[in-house]
Each structure stands twice: as C-alpha cells, then as structure tokens.
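1. Got a predicted structure here, sequence first:
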Amino acid sequence: MGDMDTSITQNNDVYKTLLESTKAIPWRIDWKTMRFSYIGPQIEKLLGWSPESWQTVNEWAERMHPEDQQWVVDFCVAQSKAGVDHEADYRAMTKDGHYVWIRDVVHVVRDEQGEVEALIGFMFDITERKETEQKLLDLQKELEELSFKDGLTGIPNRRMLDKVLEEEWMTAKRHQQPLSLLVMDIDFFKQYNDCYGHIQGDDCLKQVAQTLTSAATRSRDFFARFGGEEFVMLLPETDNPAAVKIAERCQQLMMKLQISHQQSEVSQLLTISIGIGTIVPGPHDQLVDFVEQVDQALYRAKESGRNCIKAA
C-alpha cells in the first residue's frame, strides 16, 4: 500500500511539474462554491496577481477589461450551466493596470449524476496573436482607403466618386432633393507641364486639390479627382444658386493660390473652367445622362474662352 501511495504522490508531482512548467496557465474552479481550488503560479508572471489572490470567480471577472466583462461572464456561465466545453478571448488586466489578451479554454467536469462539479481550464496569452490580427486589419483598412484615394493628391479618386455619386443620386431621388455637380478642369495644364516640368506639375495638382477641398464646407459635400487635371465636387441638397456660389468660391480660391502660369492664354495665373448642373432626379432620369450634361457644360466653358462657369 505504501508503494502505491508513493507512486501516486510521484505521479501527482510529475503532473504538477508539467502543469506548472507550461506557458499555459492551468486552473480549477469548484462549481458549487464558485471558488478557485487551483491556479497555476505562472499567473503571477503574466498578470502580476499572486495565485493566492485568485479566490473566487469575482476576482476573475473584476480583472477583466470593462468592455469584455459582461459578455464573457454571461457566456461562460451559460455554457457551463449547460455543461458545454467552451473558450473565450478577452482582455485581462495586469496588476499595474495594463491589459493582456487571454484565451480561456474551459472543460466542464460532471459528477456521476451528470451534475456540473467543476470547471477546469487553461489560460493562454494570445496578445501577440491579437496584435498581429489587428495589424492585418489595419493594413486591410489602409489598403481599402488607398484604393479609394488618389495616389498623388490624397483626395478621393474616381472609384470613390462613382460609389458616392450612386449613393447620393438614390438619396436625392428618394427624398426629391436637389443634387448639384461641379466638374472642373485646370486651364492649359498641358502647357503648364511643358513649361514647368512634370514634377512641378504634380506639385501644382496637389496644391489645387488641397485648396479646392476647402470649398466643400458641409460633411456630405464631396470633392474628388476625376482624372488628369479634372476635379469634381458633388453637393447634395444644394440648389443651383447655392452651387453657383460654391463654383465662384472655387475660382476665387484659385486666384488666391497665385500659381504662376506663363503659358496660359487667359491669365498670368493658373485658372479653372467649371461646368455646373443641378437636378432633382425624377423616375426616368439617369445618373449617366446628368453627368454627361455637366461634362458638356464644362466643354462649353472651355469653348467660351476658359476661366469661366457654364451651367448645364
């Protein structure tokens, strides 16, 4: 009998050594009392709290990020009552007030009558994994933003414009609100590039983009690069007189910019031509036709000597 006791003790020592040498943190909770009957000493190295300080499930819940606390506790209690093994990812608070991402893997132990007797499990530090996941999400978001941004000027590009145009067109049609569109073109930009070079030409486009962006004053006003030296401003819930005022403001901003253009045939300074259109979309109106009409208005502004505004 003595040999058997010694063997059991040795086996227990082996299991204990194994448990306490792994990076995963083992623990056991008695279901009836909701008290920790064991937690691995590794917990202190990871979170700073001593094993003795883990008395009841209250310590476990209170040492959790406030945003995670409610749902994790509710989820784990519900799963445990149902006798279902489960796992949960949450942020555990360290003794000095920082947070570590934990994955808690829980096994439900039942007695001979099938009643829940205890919960045993392992806590894993998954902070590094979570940080990597977040970096990937941030990178994905950045790529999405880049795909909707013009690489040179940093303002929304044609792809984003098409998306917003479609949305605002449907909104204007549904609520029977006016929608105004400005299409702008830098006058004699090819000659500007030929005269000053492409590097200065690119810098010029950046300056124009940043300056004209400031003319879009409301949150839903939308300014984008249409391509080349063309820009577009979309003005929801804006009637024609208000849109004309914004077009005039764009021209004034260009004058204030004072970009020299020796090869221009209309001014010593860089100027823009603007086509403008306003519509309350009816059931038979098509977005593509409206954009075409405003584009034609820009063409007429160019035909009329440039540096002017023409309405569709």
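-> Structure received. Everything quoted here is computed from the prediction, not taken from an experiment. Residues are numbered from 1 along each chain as shown.

2. C-alpha from now on. contacts and neighbour counts both.
-> Will do.

3. So for stretch 195-203, what gets flagged as buried?
-> For stretch 195-203, burial by neighbour count (16 or more other C-alpha atoms under 10 Å) applies to residue 201.

4. To clarify, my last question referred to stretch 243-256.
-> Neighbour count says stretch 243-256 has 243-244, 246-251, 253-254 buried, by 16+ other C-alpha under 10 Å.

5. And for stretch 96-112?
-> Of all the residues in stretch 96-112, those buried under the rule 16+ other C-alpha under 10 Å are 99-109.

6. quick one: which of those residues is nearest residue 72?
-> Taking C-alpha to C-alpha as the measure, residue 72 lies nearest residue 104 of the buried residues of stretch 96-112, at 10.1 Å.

7. A further structure is provided below for comparison with the first:
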Amino acid sequence: MREFLRQREEVFFENVHRMRRKDGSYQWVEVRGRVVERDDAGRPLRVAGVQSDISQRRELETRLERLSAGVPGALFEYRRDPNGRDSFPFCTDKISELLELTPAQLRQSAGHLLKRVHPQDVAPLLRSLLVSVQNLTPWRHSYRVLLPSGEERWISGMSQPRRADGGATLWSGYLWDTTQEHALRERLDMLVENVPGLLYQSRLEPDGRKHFAYASKGAIALYGVTPEQMCSDAQSVFARFERADFDSGMQKLAASARDLTLWSHDYRVNLPGQPQRWVRAQARPQRLPGGAVQWHGYAQDVTEARAQASRLQEAQQLLDHLMREMPVALCMVDQDGLFYYRNRAFEQYFGYGPEEVITRERWWHEVYPDEDYRAQMWRQWNDAKANAPQHGGRILPGDARMWTRSSGQRIMSVSGMAFGEHYLLAFVDQTEQHARSEMLREMAYIDALTGVANRRQLDLTLKAEWGRCRRSGQPLALLMIDIDLFKAFNDLYGHQEGDECLAAVAGALRAGLSRAHDLVGRYGGEEFLCVLPMCDLDGGLRKAETLRQAVQDLAVVHEGSNVAGVVTVSVGVAAQLPDELGDAQQLVAQADRALYLAKQQGRNRVAGG
C-alpha cells in the first residue's frame, strides 16, 4: 500500500488488496481516500479515507466471472463521480479480450479506455454518456477502439444507469465485440447499394395504412427522395406515380395481399424537372403476426429498356439484471436436462412463461418438430459437447431452424459454454439476415424478366460442368436457341408483348428439361442457352427438337413471321468430350455456328455442329 501511494501523484486514491486476519485467513479490503499531506519530496505523510471489507463482494464477483464466461462479451459497472472522475469498479475478465486492458487498469481510471477509442468516435461516445447521465435513460452505443496490436475493433455496449450515494452515477452493463457484425453489415450494404435499382420493404397494416419499412439508397435516383423520407412519408413517393398507373397498382396490391401472390407492376413516375420515367417493380408478400402484410421487393428504372425495345440489444443483482435484460436469449440447463434459468429474451423468443417447467425432452420435441431434422440436430449437439473441452469449454456457434411459439420457425445461431454437466446457451435470431442474403443471392443469379438463369449463372454452371465431365469422361452438350424474327415481333406487337413472349418461351424451355442437372438460361436478348451434362450429340439433337416443338406448340401468333405464323425458334447443337486442352467457350462457339446454320436453312429447325 505504501509503495502504491508513493508511485501515484493523484490526491484521491483507490486500491483493492488482501489483508491477513488474526486467525491466519485473508480478507479482501477496498481502500478509498485522499492524500492529506506530503513531504518536500512528494511522499505521502498523512492520508484520510475509508477501508471496507469486500470479501463477500469478491466472492460474488468470482461467481459472476464463472457464470459470465460463456456470455460472448464482458459485464461491467461504470462509475462517474460529480467531480468528473470515472472508473470501472467492476468488470469481468472478458474485458481483457475485448480492449487489451486489465480490470485493474479500468478500476484505476476509465481514461485507459478512452485512450483506446478511435478519435472520430470519442465525442459521440461522450455525448451518449452525457444524455444517459442527465436523463437516467438506458445507454446503448457502438464505437471503434484502436488496440496496441494495431487492430481496429468495433465495440457495442448497453447499460442501465442509476444514482449512487454522493451523487455519483453507476451504469451496469454489457460490452461485446461487433467487428464481424459491422463487417457483414458493410458488405451487405455494399451489395445493396450496388444493386441497380431499389430494394425495399412495404407494409399494409390491418387498418389500411400503407408505408415503407425499408428502402435502399436507390430511392434517391428512382423517386427523388431519400430512404428516410420514403420510410417516413409514403405519400412522397405515391404522389409521383401517374394516377392511372397508381390506381391499377393498388388493385394488384389488394389482390396480392388477399391471395399472397407475387405483385408485379410497371408504372410511370413523374419527377420535377425531369422527363417521365417507367419503373418496373416486383414484390413477394408475407403475412405478419397481427394481420399486416409485408412485401419484399425490387424496383428498377426501365425507361431506357422500354425506349430501346420500341425504342432493378450489487453483483448478484447485477448478474441477474444483465443476463435477464440483455438482448441475447439465454438459458441454463443442468445435468438432468432441466432449463433452470431463462432470461426475458428467451421467453419472448420461444414463448415460454416464467413459471413453465421446460425439460430437455420437451424442448427438443417442441423446437424441432420434424423427427429427421431433430435427429440431425441431436448429432450436431453431441458433437459440439464432445468438442467443447478443446475450446476451453465453449460450444461453438451453429445455425439451426427452430420452431417458436411466438413467431413460428426462426433461424437461430446457437452457442454457449459448458460448466461440468451444466450448460449456458445463447440464441441469436438470424432469420432476417438469412432472408435478406437469400433475396440478394436470387437477384444475382436469376434473370428478372424470364425467371430462368442469367448470363452469370450460365457461365458459372458451364465452367463447372465442363470440369466435371472432363474428370468423369462424360460428354457435354449445349443448345444455342434463338427466337426467330423476334425484332419483327417487337416492332409489330410492342415491347410489353415482346417481354411476355420471352417469358413464355423461357417457361416452355424450362418445362422441357426433365433432368435435375440440366439448365436453361437467358444468354442475351432473345437468345437462350441450355447446358446438358452427360449428353452426346444425338441426345442433344433429340432434346433440341423436343424444345423446338414445345415453343411452336405455344401457338403465340406472329403475323410478321414468314416461317410458321407463330413464334418459333432455331436451335444450334454442339457436343464433345471435354479435355484438358479445350475450354467451354469453344463449345459455345460451335453451338453458335450450328445456330447460324439452322437459320440459313430456313429457321424453325435444329442443326448440329
């Protein structure tokens, strides 16, 4: 203690140490006070302060450390005195992993943490604390820290303030690493921002109100409003629709809400000082709890496309409070499979009341009602438990489809910690993230107009099948398909009919491919490409003729055609055994030459090359 005071220059001091009792045992003591007098050399002569026995508190903190070891983050208590001095009287050892600071350093002064905060985030962090201390409102904030190792890390925190003796403010809270979450969000935002057009969510409430729940930055270019304006005032968007198009769109929306069918609409938009635009939108509806209907959709400016065709959250109390109120669903299970602790988020997620008795057998049958999937998850759970000792008792995160009483099936990320035969489990809802990722994936690989594979998916599939057939020694066939006299069709009937014709032909081609590994996609314009693995030239010719006839059987009238009076296609077929010397593009060129030959021979026919 003497050495501690000698080394410090501050007037006020705080120290925690052990003292030996008369019976030889030790007790933990916390000393708080101030240096009253120093000698000429600056050494303390007199101090005034208070010593407190904190042995019981230390024991509770030790229990807290053990219980919180499986929580992905650090629990803390932050104190700010009226004189501006601040510190962390308590924090779990996980704080060292998060901030590369020891609990002892933070007990001395919170300034150690502030020095780690990114310069651009210091002022917003202090402002958020000021608002919380003035209003005694819950604090929640995210900021970056710069670690001595050079790593930049995102930290998120949440806490509940309360007044303490002497006018100080205490925050009991939780800090966790959100670096990966921020990276994923930035990556997702980048994907969303680079999708040409507008991604959005619109909602129809049971009372008839219509509003937007989400809009990407594409709203600015498409409607001349920011995403925030679009979500706060739907009329700012609706007012720009051509009235007749808006009325017909609302009729389609009502039918989509009633039948939960895909909503699709082309409409005109009038922006101040700009020429009138055409927008094409598609959205898939979803019935929400409470009766509202929400659409997940995509809109894009098709003005040029149409023009070119005529012309896209005290220690035992602290532990209970933090674990119960933290935004992660938590439960603890004993050796007999009894769920003896559940926090509020767990009860909200899964719909269990606080008095309900949950056993392992009941839990597994309710959240995994499908027997086969339950058996699969049981094997994964046993593997995770077996591997926990290799990871310091941690049960590594894994996704699972779980049935909840409150909102049906959800995708949960499940992780935890093993304490002997007891387990702490944490559940994080990943449903919306998975849904958004799936929506972006579909947009990246499906042609929006025809619903078949786009050029990117065709190129990837062709490359993969070329390599697979080369390794297995099987042939690969390609069908290059072109709609005969399609320009004349567009000139005669218009581009709307032309789009419908493309979609109908694509549907006939897709329906004509019976094998699961065959693929048809839009190669460009009115051209389609079929990839037929493990198919030779004869098989390709037979399949081409079947598809040609299927298109003709659609009987789409084409008065501008001198071939058959209906829409027809010409097909070029090529096949070969892939080898190390060649590549798939050679096969594409061969099919293209065969297509040219079919056209030369009078169209509405199949030619092989």
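-> It's in. None of the values given here were measured: they were computed from a predicted structure.

8. on that earlier part again, can you tell me which of the buried residues of stretch 96-112 of structure 1 end up in helices?
-> In helices, judged by DSSP state H, none of these are found.

9. Could I get the buried residues of stretch 243-256 of structure 1 in CSV, plus columns for secondary structure?
-> Formatted as CSV, the buried residues of stretch 243-256 of structure 1 follow (DSSP: H, G, I helix; E, B strand; the rest coil):
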residue, secondary structure
243, helix
244, helix
246, helix
247, helix
248, helix
249, helix
250, helix
251, helix
253, helix
254, helix
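
10. re earlier: what's the closest of the buried residues of stretch 96-112 of structure 1 to residue 150 of structure 1?
-> residue 101 (37.0 Å).

11. does that closest one really touch residue 131, like I thought?
-> No: using C-alpha atoms under 8 Å, residue 101 of structure 1 is not in contact with residue 131; the gap is 9.1 Å.

12. Which parts of the stretch 101-250 of structure 2 are strands?
-> Using DSSP state E, counting those that start in this stretch, the strands assigned to the stretch 101-250 of structure 2 run over residues 139-146, 152-163, 169-177, 198-204, 210-215.

13. elements contacting the longest one?
-> Spelled out, that is strand 152-163 of structure 2. strand 139-146, strand 169-177, helix 179-194 (3 or more C-alpha pairs under 8 Å, 6 or more residues apart in numbering; DSSP states H and E).

14. so the second one aligns onto which residues of structure 1?
-> Under TM-score structural alignment, strand 169-177 of structure 2 has no counterpart anywhere in structure 1.

15. What is that strand packed up against?
-> Packing partners of strand 169-177 of structure 2 (3+ C-alpha pairs under 8 Å, 6+ apart): strand 74-80, strand 152-163, helix 315-325.

16. Could you do the shortest one as well?
-> Strand 139-146 of structure 2 sits against helix 119-135, strand 152-163, with contacts defined as 3+ C-alpha pairs under 8 Å, 6+ apart.

17. Give me the range in structure 2 that stretch 151-170 of structure 1 lines up against.
-> If you align by TM-score structural alignment, stretch 151-170 of structure 1 falls on residues 448-467 of structure 2.

18. for stretch 274-290 of structure 1, that is, sorry about that
-> Mapped onto structure 2 using TM-score structural alignment, stretch 274-290 of structure 1 spans residues 571-587.

19. Show me which residues of that stretch are buried.
-> Those would be 571-578, 584, 587, for stretch 571-587 of structure 2 by 16+ other C-alpha under 10 Å.

20. was I right about residue 462 of structure 2 contacting residue 584?
-> Yes: Residue 462 of structure 2 lies in contact with residue 584 (C-alpha under 8 Å); the separation is 6.8 Å.

21. overlap in contacts of those two?
-> Residues touching both residue 462 of structure 2 and residue 584 by C-alpha atoms under 8 Å, 6 or more residues apart in numbering: none at all.

22. sorry, back to before: strands - which of the buried residues of stretch 96-112 of structure 1 land there?
-> If you go by DSSP state E, the buried residues of stretch 96-112 of structure 1 have 99-109 in strands.

23. any chance of the strands of the stretch 101-250 of structure 2 in TSV, plus mean neighbour count?
-> As requested, the strands of the stretch 101-250 of structure 2 are exported to TSV (neighbours: other C-alpha atoms under 10 Å):
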stretch	mean neighbour count
strand 139-146	18
strand 152-163	19
strand 169-177	23
strand 198-204	22
strand 210-215	18
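
24. Residue 476 of structure 2 is nearest to which of the ones you listed?
-> The closest of the strands of the stretch 101-250 of structure 2 to residue 476 of structure 2 is strand 198-204. By C-alpha to C-alpha, the value is 38.0 Å.

25. For that closest one, grab the matching residue range in structure 1.
-> Against structure 1, strand 198-204 of structure 2 falls on no residues (TM-score structural alignment).

26. centre of the chain versus that strand, how much separation?
-> 17 Å (C-alpha atoms, centre = their mean, to the nearest Å).

27. hmm, back to that, using TSV, lay out the strands of the stretch 101-250 of structure 2 together with distance to residue 228 of structure 2.
-> Formatted as TSV, the strands of the stretch 101-250 of structure 2 follow (distance: least, C-alpha to C-alpha, whole Å):
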stretch	distance to residue 228 of structure 2
strand 139-146	21
strand 152-163	24
strand 169-177	28
strand 198-204	12
strand 210-215	8
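
28. and of those strands, who's closest to residue 594 of structure 2?
-> strand 198-204 (40.1 Å).
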